[in-house]
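Colleague: predicted model, plus sequence, below.
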Amino acid sequence: MENTMSAPQKGLLYYFNRITSNDGKDWFLTLTWIFVFEIISSIIEYYNLSIARTYVIDIQDGVFKEFLIAIFVTFFIWHFVYSIVNMHRNQFYFLIMYGLLGLYFYITKDMTFNLLFHNIINPFEFEFNGFGIYTIVQFTIKLIIIYLIFKMFQGFKYSKLKNS
C-alpha cells in the first residue's frame, strides 16, 4: 500500500493573499488594493445613497475641467506604456486603480475627489440604506479593507525586518 500525500489544497484566501499583499510582504501592493476597493465602494455608495451625492462638487465645463482630465489621461497613458515595457505586476495593479479612477470620474463627475477622500479617510464609516444587496456588498468590502489594513501592517513589519 502506497502512502501518497497530496499537496495541501490552496484555498481562496491563499490566492487572495498572493494577489493583494504578496503573502504579507508588500505593503505598497496592499495599499494599492485598499484604494481599489475604496474606489469601488465609493461608486456603489454614489449609486445607492443620496447623501453620497452631497459630497460631490460639480465643476462646470471649461478649461480647468479639461486640464484635469488631460493630466489624468496623460499620466494613465504614460504609466500604461511604462508598465508594458517593464512588465511589473505591481504596476499592472496600479493601472487597475487608474482605470477605476477613470470610471469613478465618469460615473460621479467628481473631479475634486471629495466623496473618495471622505471614504478613504474614514474607511469604517458605513451608511445603511435598509438591508439588501447594497448593505451586504458594502459590508463585505469593508471587511476586505480591514483585512488588507492588517496585511499592510504585516508588510511594514516584513520590510523593516528585511532592511535590518
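Modeller: Sure thing, it's come through.
Colleague: C-alpha only now, for contacts and for neighbours.
Modeller: OK.
Colleague: residue 32: neighbour count?
Modeller: By the other CA atoms under 10 Å criterion, the neighbourhood of residue 32 contains 21 residues.
Colleague: which non-adjacent residue is nearest it?
Modeller: residue 94 (6.5 Å; CA to CA, 6 or more residues apart in numbering).
Colleague: so the one you found, which of the three states?
Modeller: Using DSSP: H, G, I helix; E, B strand; the rest coil, the structure places residue 94 in helix.
Colleague: wait, it sits on residue 30?
Modeller: No - in this structure, residue 94 is not within contact of residue 30 by CA atoms under 8 Å, at 10.8 Å.
Colleague: who's more crowded, these two?
Modeller: Remark: of residue 94 and residue 30, residue 30 carries more neighbours, 29 against 20, as counted by other CA under 10 Å.
Colleague: tally of neighbours for the residue lying closest to that one once chain neighbours are set aside?
Modeller: Among residues not flanking residue 30 along the chain, residue 21 sits closest, at 4.8 Å (CA to CA, 6+ apart). Other residues within reach of residue 21, judged by other CA under 10 Å, total 23.
Colleague: take this one as well and set it beside the first:
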Amino acid sequence: MNIRTTFDKITSNNSESWSLALFWIVIFEILATMIEYSFVHQSPDIMMHIPDGVYSEIIIGLIVTIYIWLCMYNLVFWDKTSILYLILFGFIGVYLITTHDFVFDLFIKNINIFRLIQSDTGINLIIQLFFKIIIFYLIYQLIKSLRTTKNL
C-alpha cells in the first residue's frame, strides 16, 4: 500500500464517505489555524476579544461536558461516529482554549486560500501551504464522494 491509498482510506474511505472527508477538512483547518496563531503570537485585528468571564466559562464548560459525555458514550457503545465526534470536540476545545477565539473569526479568516499571498514568508507560509494542499485534496475527495453518493 502506498501513502496516497492509505491517506484516502483514512480520510474519505476511498471517496465513499463525504462526511469523513468533511470531518478531516475541519480538523486540518483547525490545526492550521492553531499553528498560525502560535507563529503570530498576537491576536489579529479580525478577532473579537471576549474577556474571561461567564460567557467564556459557559462555552468551555459546555464543550467539556459534551466531550465527557461522548467519552462515556464511546466506552459503553464503542461507535465509530462517536469517536469522530469525540475527536472533533477535543480539537474544538483545544482551539478555543489556545486562541480564545470564541466566535471563530480567525478560523473563518484562515479558510481563505488567497490570504496566503498576503502572509509573510518563512516557515509559517510553508506550513500553511502544506495544510492548504492537503485541504484542497480533501475537498477534491469530498466532491468525488458526493458524486458517487448521488449516482447510487
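Modeller: Looks like it arrived, so ask away. Keep in mind it's a predicted model, so treat the numbers as computed, not measured.
Colleague: for the aligned partner of the residue nearest to residue 30 of the first structure in the second structure, give me its contacts.
Modeller: Using TM-score structural alignment as the criterion, the counterpart of residue 21 of the first structure in the second structure is residue 12. Taking CA atoms under 8 Å, 6 or more residues apart in numbering, we find residue 12 of the second structure in contact with 18, 19, 20, 21, 138, 141, 142, 145.
Colleague: so which of those residues is the most crowded?
Modeller: Compared across these, residue 21 has the highest neighbour count, 27 neighbours, by other CA under 10 Å.
Colleague: the first structure: which residue goes with that one?
Modeller: Residue 21 of the second structure maps onto residue 30 in the first structure, by TM-score structural alignment.
Colleague: distance check, that match against residue 69 of the first structure.
Modeller: Residue 30 of the first structure sits 27 Å away from residue 69 of the first structure, going by CA to CA, to the nearest Å.
Colleague: tell me which helix or strand the most centrally placed residue in the second structure sits in.
Modeller: Closest residue to the average C-alpha location of the second structure: residue 27 at 2.4 Å, with CA atoms, centre = their mean. Using DSSP states H and E, residue 27 of the second structure maps to helix 18-40.
Colleague: by contact count, what packs against whichever helix or strand comes after that helix?
Modeller: Moving toward the C-terminus from helix 18-40 of the second structure, the next helix or strand (DSSP H and E) is helix 54-77. Judged by 3 or more CA pairs under 8 Å, 6 or more residues apart in numbering; DSSP states H and E, helix 54-77 of the second structure is in contact with helix 80-99.
Colleague: mean deviation, the helix it packs on versus the first structure?
Modeller: Mean deviation of helix 80-99 of the second structure relative to the first structure after superposition (mean CA distance after the TM-score superposition for the first structure): 2.0 Å.
Colleague: just checking, what packs against the next helix or strand after that helix?
Modeller: Using DSSP H and E, the next helix or strand after helix 80-99 of the second structure towards the C-terminus is helix 105-111. Judged by 3+ CA pairs under 8 Å, 6+ apart, the packing partners of helix 105-111 of the second structure are helix 18-40.
Colleague: excluding chain neighbours, give the residue nearest to whatever residue of the first structure lines up with residue 149 of the second structure in space.
Modeller: Using TM-score structural alignment, the partner of residue 149 of the second structure in the first structure is residue 159. Among residues not flanking residue 159 of the first structure along the chain, residue 25 sits closest, at 7.0 Å (CA to CA, 6+ apart).
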